[in-house]
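In: only geometry, no sequence info:
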């Protein structure tokens, strides 16, 4: 069994870690895009999150991780109604993957040996109720991007080919990482990520030393290192579970809604997805903090990650999108 670096042991990168925690609290936020240089802990954080997440209840043997037997598709042929606990799925979608591998296809082995048409589930089935992770997402082929956009919109995977007509739930949190030097992300896919985070190599010498120290300790004596940080990971996991329970009871006033709208108008963001994501992220932060209502501090905390990737380009403004959001937050929220 692969041992992943503990989430709580990651040095710095607080915004990246918070964004991933928020999607674990409320998957409706819409996923996380992490852009930054190589070696800044992007993939490490995703792997660490996988080990941190609370387990899910699923029907035994169900290929789409259905929580109830009625939700397990007929084509799966699952008769058991027994539920088991399993780790929250975190599925890698590799570059160069075929469409059949993503959506599923005819089970050739069963067709040849038994003479029956049967469906072989793809990565989208395995990712249901979990995470779909794409490293170097900006290099993903266009036809796979289009496919993901369709499924992310509907929450359902539909396969019509080779005499098969298959449908199954495909609701997942999309996590993408990439290096901006290797190309930009298509606007249609960029807009599908709820949160966006920019990461960079630390410039503080003490912080860099601590990164080296912890990574070396992890590789030198993994068992001891994992034991040292296990309790911290458990605390974060417990906070996530408590926050999930609090989420539906978090209150938001009309003043909070007005602040969300003013921020997005000030930044010129298109559509209303920015306001909705900002509100959901602020609600998740409030729940994570154990509070029963959203305040302006919560909006300040999540505004950069919820809005920086929704801005129109301004060739006359040399400041980055994060700086533009910070200015707008200061103007609107004080």
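Out: That came in fine, so what should we check first? A quick note: this is a predicted structure, and the numbers were derived from the prediction, not measured.
In: For the rest of this, base every contact and every neighbour count on C-alpha atoms.
Out: Will do.
In: tell me the SS of residue 166?
Out: strand (DSSP: H, G, I helix; E, B strand; the rest coil).
In: Surely it is in contact with residue 122?
Out: No - Residue 166 is beyond contact range of residue 122, at 11.8 Å (criterion: CA atoms under 8 Å).
In: which residues touch residue 33?
Out: By CA atoms under 8 Å, 6 or more residues apart in numbering, residue 33 lies in contact with 175-177, 193, 195-197.
In: ok, which stretches of the stretch 51-200 of the chain are strands?
Out: Ranges of strands in the stretch 51-200 of the chain, per DSSP state E, counting those that start in this stretch, are 56-59, 83-86, 90-92, 104-106, 119-121, 130-135, 156-161, 164-169, 172-178, 195-199.
In: export those to JSON lines and tack on distance to residue 70 and mean neighbour count?
Out: JSON lines is the format used below for the strands of the stretch 51-200 of the chain (distance: least, CA to CA, whole Å; neighbours: other CA atoms under 10 Å):
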{"stretch": "strand 56-59", "distance to residue 70": "10", "mean neighbour count": "20"}
{"stretch": "strand 83-86", "distance to residue 70": "12", "mean neighbour count": "14"}
{"stretch": "strand 90-92", "distance to residue 70": "24", "mean neighbour count": "19"}
{"stretch": "strand 104-106", "distance to residue 70": "21", "mean neighbour count": "20"}
{"stretch": "strand 119-121", "distance to residue 70": "18", "mean neighbour count": "20"}
{"stretch": "strand 130-135", "distance to residue 70": "19", "mean neighbour count": "23"}
{"stretch": "strand 156-161", "distance to residue 70": "16", "mean neighbour count": "16"}
{"stretch": "strand 164-169", "distance to residue 70": "12", "mean neighbour count": "17"}
{"stretch": "strand 172-178", "distance to residue 70": "19", "mean neighbour count": "24"}
{"stretch": "strand 195-199", "distance to residue 70": "33", "mean neighbour count": "23"}
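In: another structure for you, compare them:
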């Protein structure tokens, strides 16, 4: 498909042109650098640019190698990310055609059925022709990519369970009439929602790696800038995108370099102990908080081009990693992210951000 034609049909607002909402942008970038962080839940007021920012991420996604004409975006070398068909071809020593493609982002519509999400098995074909006829769903398309669910708090709880189970295990299994088909479904799950429309159940919220909060910009000059940016984009999307091309290219390069650097980064033992102390003293259930904070701190250091992790890296990411894991106190008025930062200051011995 002609990329220019695609852009003319559906131009995407440049990520680097988005004003403010630094917390949300950082959480998204860290998940692109290390998908094992486990996705992002973005909660905030209506009209704060949640969907715009997530869709703007598409331009920044790096290229990956996939097996040509495979509906699951199978990895050509990693068996954990291959479909059964590709594994079979490798066992038979068949040559695989390998192509480079952009990481894809799949939108999950609110009214989607479980069949649309997970895929369906054609029982009639299976019985008459003796083959496992599988029609892939959105989870297959999202493998090795991003699955975005707008208004995730309005999604049926059963579907949310399915999504989170697949995101956690990396596999999707469809069973019908005694026939079972599995395929890799490793994706970054991004959900957004408005807290006025209801919160996710705590056990589901905990499964998202990070939780970003966005609010309406209060500064009048910033609001004017946002309005002007949007008007300029709507008037001539292509010219607006061209004006941000260098900034977009630089950020793409930074993400690619960070992905390469990630494996070289180690967190010193004393910093890891402090992270776990914070989680323990905040009564965070389970160990997901510890694991995600470690991963996010590494991804942030990689994004900044360093192999050394500093306490400031941890301070930047830890509210995003823990705020949604704290037990809710109905009498507590303070933001849970500030509670996390207070505990960080106690454990690390800092009295304010300025001292770091």
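Out: Received it, and whenever you're ready, just let me know what you need. Given the structure is predicted, the values throughout are model-derived calculations rather than measurements.
In: Please say which position in the first structure residue 303 of the second structure maps to.
Out: Under the alignment (TM-score structural alignment), residue 303 of the second structure pairs with residue 288 in the first structure.
In: go on, residue 229 of the second structure?
Out: Residue 229 of the second structure maps onto residue 214 in the first structure when the alignment is built from TM-score structural alignment.
In: same check, this time on residue 43 of the second structure
Out: Per TM-score structural alignment, residue 43 of the second structure is aligned with residue 35.
In: and its match, helix, strand or coil?
Out: Three-state call for residue 35 of the first structure (three-state DSSP): strand.
In: got the contact list for it?
Out: Taking CA under 8 Å, 6+ apart, we find residue 35 of the first structure in contact with 177-180, 196-199.
In: next one: residue 201 of the first structure
Out: 37, 39-40.
In: The lengthiest helix in the first structure: which residues count as buried?
Out: In the first structure, with assignment by DSSP state H, the single longest helix is helix 222-246. Using 16 or more other CA atoms under 10 Å as the test for burial, helix 222-246 of the first structure gives 222, 225-226, 230, 233, 236-237, 239-244, 246.
In: now do stretch 277-290 of the second structure
Out: For stretch 277-290 of the second structure, by 16+ other CA under 10 Å, it's 277-279, 282, 284, 288-290.
In: Residue 65 of the second structure: which of these is nearest?
Out: The nearest member of these to residue 65 of the second structure, counting by CA to CA, is residue 288 at 29.8 Å.
In: Now check the first structure for the residue matching the closest one.
Out: Going residue by residue (TM-score structural alignment), residue 288 of the second structure aligns to residue 273.
In: From residue 30 of the first structure, how far out is that match?
Out: To residue 30 of the first structure, residue 273 of the first structure is 10 Å away according to CA to CA, to the nearest Å.
In: who's in contact with residue 279 of the first structure?
Out: Applying CA under 8 Å, 6+ apart, the residues contacting residue 279 of the first structure are 257, 260, 299.
In: any idea how far whichever helix or strand it is part of is from the chain center?
Out: Element membership of residue 279 of the first structure, judged by DSSP states H and E, is helix 273-288. Remark: helix 273-288 of the first structure is offset 14 Å from the chain centroid, using CA atoms, centre = their mean, to the nearest Å.
In: Give me the mean deviation of it from the second structure.
Out: Helix 273-288 of the first structure, aligned to the second structure and superposed, deviates on average by 0.6 Å (mean CA distance after the TM-score superposition for the first structure).
In: What are the contacting residues of whichever helix or strand comes after that helix?
Out: Counting by DSSP H and E, the next helix or strand C-terminal to helix 273-288 of the first structure is helix 296-307. Residues from elsewhere that reach helix 296-307 of the first structure, judged by CA under 8 Å, 6+ apart: 15, 19, 194-197, 256, 260, 264, 269, 274, 277-279, 281-283, 285-286, 322, 325-326, 329, 333.
In: which among the residues you listed end up buried?
Out: 15, 19, 194-197, 256, 260, 264, 269, 274, 277-279, 281-283, 285-286, 322, 325, 329.
In: If you count contacts, what does the longest helix of the first structure end up packed against?
Out: helix 14-25, helix 42-52, helix 205-220, helix 273-288 (3 or more CA pairs under 8 Å, 6 or more residues apart in numbering; DSSP states H and E).
In: average offset between that helix and the second structure?
Out: Compared with the second structure after fitting, helix 222-246 of the first structure has a mean deviation of 0.8 Å; criterion: mean CA distance after the TM-score superposition for the first structure.
In: Helix 205-220 and that helix, what's the angle between them?
Out: 110 degrees (axes from the mean of the first three to the mean of the last three CA atoms, to 10 degrees).
In: Contacts for helix 222-246 of the first structure next, please.
Out: The contact list for helix 222-246 of the first structure, computed with CA under 8 Å, 6+ apart, reads 5-9, 21, 24-26, 52-54, 217-218, 284, 287-290, 292.
In: mind running it again at 7 Å?
Out: Around helix 222-246 of the first structure, the neighbours that count as contacts under CA atoms under 7 Å, 6 or more residues apart in numbering are 6-9, 25, 52-54, 217-218, 287-288, 290.
In: Check the gap between residue 317 of the first structure and residue 244 of the first structure for me.
Out: 39 Å.
In: which part of the first structure lines up with stretch 313-322 of the second structure?
Out: Using TM-score structural alignment, the match for stretch 313-322 of the second structure in the first structure runs over residues 298-307.
In: Give me the distance from that stretch to the chain's centre.
Out: With CA atoms, centre = their mean, you get 16 Å for stretch 298-307 of the first structure.
In: Likewise for stretch 169-176 of the second structure?
Out: 20 Å.
In: Just tell me the aligned range of that stretch in the first structure.
Out: The aligned range for stretch 169-176 of the second structure is 154-161, by TM-score structural alignment.
In: Could you give the number of residues near the counterpart of residue 334 of the second structure in the first structure?
Out: Using TM-score structural alignment, the partner of residue 334 of the second structure in the first structure is residue 319. Number of residues near residue 319 of the first structure (other CA atoms under 10 Å) recorded here: 10.
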